[in-house]
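Colleague: sequence isn't available, so here's the structure alone:
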């Protein structure tokens, strides 16, 4: 299967938009460089990009971050590359869709944060419970979300994909190489 001609290509920049279950825009990351974009996966990197919150507030990320999305997983993974070490912020969310405007997904509130020392925390359980009642999440969606937390935990334990040192090194070095090439033009 070939990619559509209008899909973002390696080295181009796209926005990432997260939505809530009710359809409202939650958060936008303005500039993420495309590192890989095929029919199943998207890998990108942003570095000091502007983030716009739903209420219009904006802030800038503090470090380079690899982003990993897969069309078959109800989670995405942000790998933050800090001087103190690599940390992760994982969103439990729908598989992504990508068009010329942005990469888009629905955020289901639950997050897993992993610190450089390996400690991890499940975050925003109260938010998930509140919104699941407020927006009447279907039971199928709740089951998928809870199953995705378990699947994500397996990935973490197995150091699969973005949780492996090799993944981080390969894709961060790829980002640096493309950024250098783009800046020399």
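Modeller: Sure, I can see it. The structure displayed is predicted, hence computed values, not measured ones.
Colleague: use CA for all of it now, contacts and neighbours both
Modeller: Fine.
Colleague: contacts for the strand or helix carrying residue 17, please.
Modeller: Assigned by DSSP states H and E, residue 17 belongs to strand 13-19. Contacts to strand 13-19, defined as CA atoms under 8 Å, 6 or more residues apart in numbering, come from residues 8, 25-34, 100-107.
Colleague: same thing with stretch 82-91?
Modeller: In contact with stretch 82-91 (CA under 8 Å, 6+ apart) are residues 63-64, 75-81, 107-116.
Colleague: from those, keep the buried residues only.
Modeller: Buried positions within those, assessed by neighbour count (16 or more other CA atoms under 10 Å), are 64, 75-81, 107-115.
Colleague: ok so, going back, could you tell me which of the contacts of stretch 82-91 belong to helices?
Modeller: For the contacts of stretch 82-91, not one is inside helices, with DSSP state H as the criterion.
Colleague: next one for the comparison:
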């Protein structure tokens, strides 16, 4: 798999299981990139939804993508602490166009005190039926929700105490 270069500005493309584009983030800076891991950052970037509507993010964000897990993590730096938004998704791929993944609806929101909430279970059930998620995918996704919860509770990887601050400092060197 091709990988972006550190310092590159890329887009992030989120798709749905049926292949339709879900969301596009523009102007995202690559902070680290290997075959297995990509860490990127952005701040006040345009996000375009599948229906053409767009909006601008409100705060700096550090995004963690790994090729061996079925989720990605966005750490948003707000005045009262770091909030995390975790997308249950396929592992990422990267091509000349963008970093890409399939969004599988389930999300976990993590608050600065590390309490969390599983979101969009109804959306997952609906899309699972409409798009025919295979049983194998369903099992992988449920296993990865449990792995993600374990990471949150153990403050592992992107949830470790200094992770977001360290990568945000690196991001500031590119601005």
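Modeller: All right, it came through fine. Only a predicted model underlies this, so the values are computations on that prediction, with no experimental measurement involved.
Colleague: before we move on, the earlier item: beyond the strand holding residue 17 of the first structure, next helix or strand please.
Modeller: Where DSSP H and E defines the elements, the next helix or strand beyond strand 13-19 of the first structure is strand 25-37.
Colleague: mean deviation, that next one versus the second structure?
Modeller: Its aligned residues in the second structure lie a mean 0.4 Å from strand 25-37 of the first structure after superposition (mean CA distance after the TM-score superposition for the first structure).
Colleague: so which bit of the second structure is that strand matched to?
Modeller: Here strand 25-37 of the first structure aligns to the second structure at residues 21-33, judged by TM-score structural alignment.
Colleague: can you list the neighbours in contact with the matching stretch?
Modeller: 3-16, 38-42, 45-50, 103, 167, 170-171, 174.
Colleague: in it, which residues are buried?
Modeller: 21-33.
Colleague: and the aligned partner of residue 148 of the second structure in the first structure, how close does it get to residue 159 of the first structure?
Modeller: In the first structure, residue 148 of the second structure lines up with residue 152, judged by TM-score structural alignment. For residue 152 of the first structure, the distance to residue 159 of the first structure equals 10 Å [CA to CA, to the nearest Å].
Colleague: out of those two, which sits in the more crowded spot?
Modeller: Per other CA atoms under 10 Å, whichever of residue 152 of the first structure and residue 159 has more neighbours is residue 152, with 21 against 14.
Colleague: now do the contacts for that one.
Modeller: residue 75.
Colleague: what's the helix or strand for it?
Modeller: helix 139-158.
Colleague: quick check: what element follows that helix along the chain?
Modeller: Following helix 139-158 of the first structure in sequence, per DSSP H and E, is helix 165-183.
Colleague: helices or strands up against that following helix?
Modeller: strand 25-37, strand 64-70 (3 or more CA pairs under 8 Å, 6 or more residues apart in numbering; DSSP states H and E).
Colleague: tell me the angle that helix makes with strand 25-37.
Modeller: If you take axes from the mean of the first three to the mean of the last three CA atoms, to 10 degrees, helix 165-183 of the first structure sits at 90 degrees to strand 25-37.
Colleague: middle-most residue in the second structure, spatially?
Modeller: residue 72 (3.6 Å; CA atoms, centre = their mean).
Colleague: thanks again, I'm all set now.
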